[in-house]
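Colleague: My questions are about this predicted structure, shown below with the sequence.
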Amino acid sequence: MKTITKSEVAVTTALFLLISSLVLILLLSGCTYERIEGNNHLTNEMRNSDPFDEVISFGDFQVNILPDSVTTLEIKAESNILPYLYTISDGSTLRIGYRNGFNIHAHFPVEVIVHTPHARILRLQGSGSIKCNGFNEPDVKLYLSGSGSMNCGFSAGSLKAEIAGSGEMELSGSVTSSDFRISGSGNIQSLEMPQKSCSANISGSGDVYVAASEQLDVHISGSGNVYYSGEPQISSSISGSGKVKKY
């Protein structure tokens, strides 16, 4: 039986690493994105859409959602950017984003104005913004991932709002109960949204501001704080330096 020497093992290992590196370089070279530079020519485009009650925005768009009896979309952007912006509805969810394979460099913010009878679930991923006012829904769910912002005003029975990252939520209107969750340094400001009961769960350094009249349940892991107004019964479970404070 032939004995494999240490030098042969070293050569084999070196060849393997060299081949792996070459393969990786070839793969990465095929993943370059075409750069699309905005032409500074702002224009409006109207788009039709199937009905939906959920909106997902991927990117740095300024999305403004307005209550209406019909479902239409208005896009404000540079004319050569518009073809690369998709707005797709599958009958329940509207998705807004840029087509894959392109590096879009817009000189002006891209604004998407959404007219819809319902807005029950809103998701923002990235550094953009979502504004939503005037809706009356039985339950609402808000999800923010990244550094973006959401400014929403509505009436609802129940509200679930989650932040993962450094994003900001500013909420107004009225709800019966809420479930707030923060993972990271984001903040939820809801002092202008009176409610009977609230459950606030913070993991990290983010803060929750809430107006609760009957019950406030707090779970904090980290340095985040819960600031409250009203006279609710309070139950708390805290590990870290976070606190529950009267506002």
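Modeller: Looks like it arrived, so ask away.

Colleague: rest of the way, CA atoms for contacts and neighbours
Modeller: Noted.

Colleague: And the helices in the chain?
Modeller: Secondary structure of the chain, counting by DSSP state H: helices at 6-29.

Colleague: Surely residue 133 touches residue 153?
Modeller: Yes. Shown here, residue 133 and residue 153 form a contact pair, counting by CA atoms under 8 Å, at 4.5 Å.

Colleague: Against that first model, consider the following:
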Amino acid sequence: MKTKLSVALFLSLLVFATCKKDKECVKGNGDFVQETRFPEAFNSVKIYNDANLYFAPGTESRIDLFAESNINPLIKTDVSQGVLTISVNDDECYTATVAPEITLSSPDCNEFYMNGSGKLEAHGINSDYFKIAVTGSGPVNSSLGVNELDLISEGSGNINLAGYARECNITLLASGNVYARNLESATCVVVSEGSGNITVNVTVSLSVIIKGSGNVYYSGNPPVIEEIITGSGLLIKED
């Protein structure tokens, strides 16, 4: 009897899992609407879908979501312990006519984790610390003025940075390029383990570790340069 019950339970779970896996994605209906949400305060954002994300500092925590009317309800925006997570349920998916656009504002947000093909536009950043981590294919464009910048790229999207960071730490592990010539830094630590190229502008101290095939290009004439190269990539000075 126990064996029969176990087999029945296994089959029911299998059917449930198959239904979730085979569930058809919602197709965008072409009827675009805007919805405004007011979440609790957040200082970090994690996105797990293919929406385009636009951020600028503001006096309140606010989300403006522009998407097709049958897709809007599928996009979850939950805050837990200061982290805003943008996602869809595991058993749901959608195919949009045009990628949803999400505009965020917050007085204290300083971390972004991008895990999809959507782009990130983050401008007007002025803070002590700022972090961007990318594992997807979407591009990133950001203008900022910070004391410390941490950038981790594990995706294929290109990253463009402008402004000033007193200290910058750039880690590249994949094929995306990092263009930071328009970001002036006093000191910068660069670790390149991928095939993408990195361009930096450093005025005081540059430390470079190259383990992959991507090149590191630098300008700014830093008097202190430390390099460890075990890959095929090169450290190249630009005029």
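Modeller: Right, received. Where do you want to start? All values derive from a computational prediction rather than experimental measurement.

Colleague: any idea what sits nearest the residue nearest to the spatial centre of structure 2, other than its immediate chain neighbours?
Modeller: The residue lying closest to the centre of structure 2 (CA atoms, centre = their mean) is residue 114, at 2.4 Å. Of all residues not flanking residue 114 of structure 2 in the chain, residue 134 sits nearest, at 4.8 Å (CA to CA, 6 or more residues apart in numbering).

Colleague: Around that neighbour, how many other residues sit close by?
Modeller: Residue 134 of structure 2 is flanked by 25 other residues according to other CA atoms under 10 Å.

Colleague: That one matches what in structure 1?
Modeller: Matched by TM-score structural alignment, residue 134 of structure 2 corresponds to residue 144 in structure 1.

Colleague: now swap in residue 151 of structure 2 and tell me
Modeller: Match for residue 151 of structure 2 (TM-score structural alignment): residue 161.

Colleague: Pull the contacting residues for its match.
Modeller: Counting by CA atoms under 8 Å, 6 or more residues apart in numbering, residue 161 of structure 1 makes contact with 141-143, 178-181.

Colleague: What span of structure 2 is stretch 44-58 of structure 1 aligned with?
Modeller: Stretch 44-58 of structure 1 covers residues 34-48 of structure 2 once aligned (TM-score structural alignment).

Colleague: do the same with stretch 198-218 of structure 1
Modeller: Aligned by TM-score structural alignment, stretch 198-218 of structure 1 corresponds to residues 188-208 of structure 2.

Colleague: Check the offset of the matching stretch from the chain's centre.
Modeller: Distance of stretch 188-208 of structure 2 from its chain centroid, counting by CA atoms, centre = their mean, to the nearest Å, is 19 Å.

Colleague: now swap in stretch 228-243 of structure 1 and tell me
Modeller: Put simply, stretch 228-243 of structure 1 sits 26 Å off its chain's centre (CA atoms, centre = their mean).

Colleague: Any buried residues in that stretch, and which?
Modeller: For stretch 228-243 of structure 1, the neighbour count (16 or more other CA atoms under 10 Å) marks 228, 230, 232, 238, 242-243 as buried.
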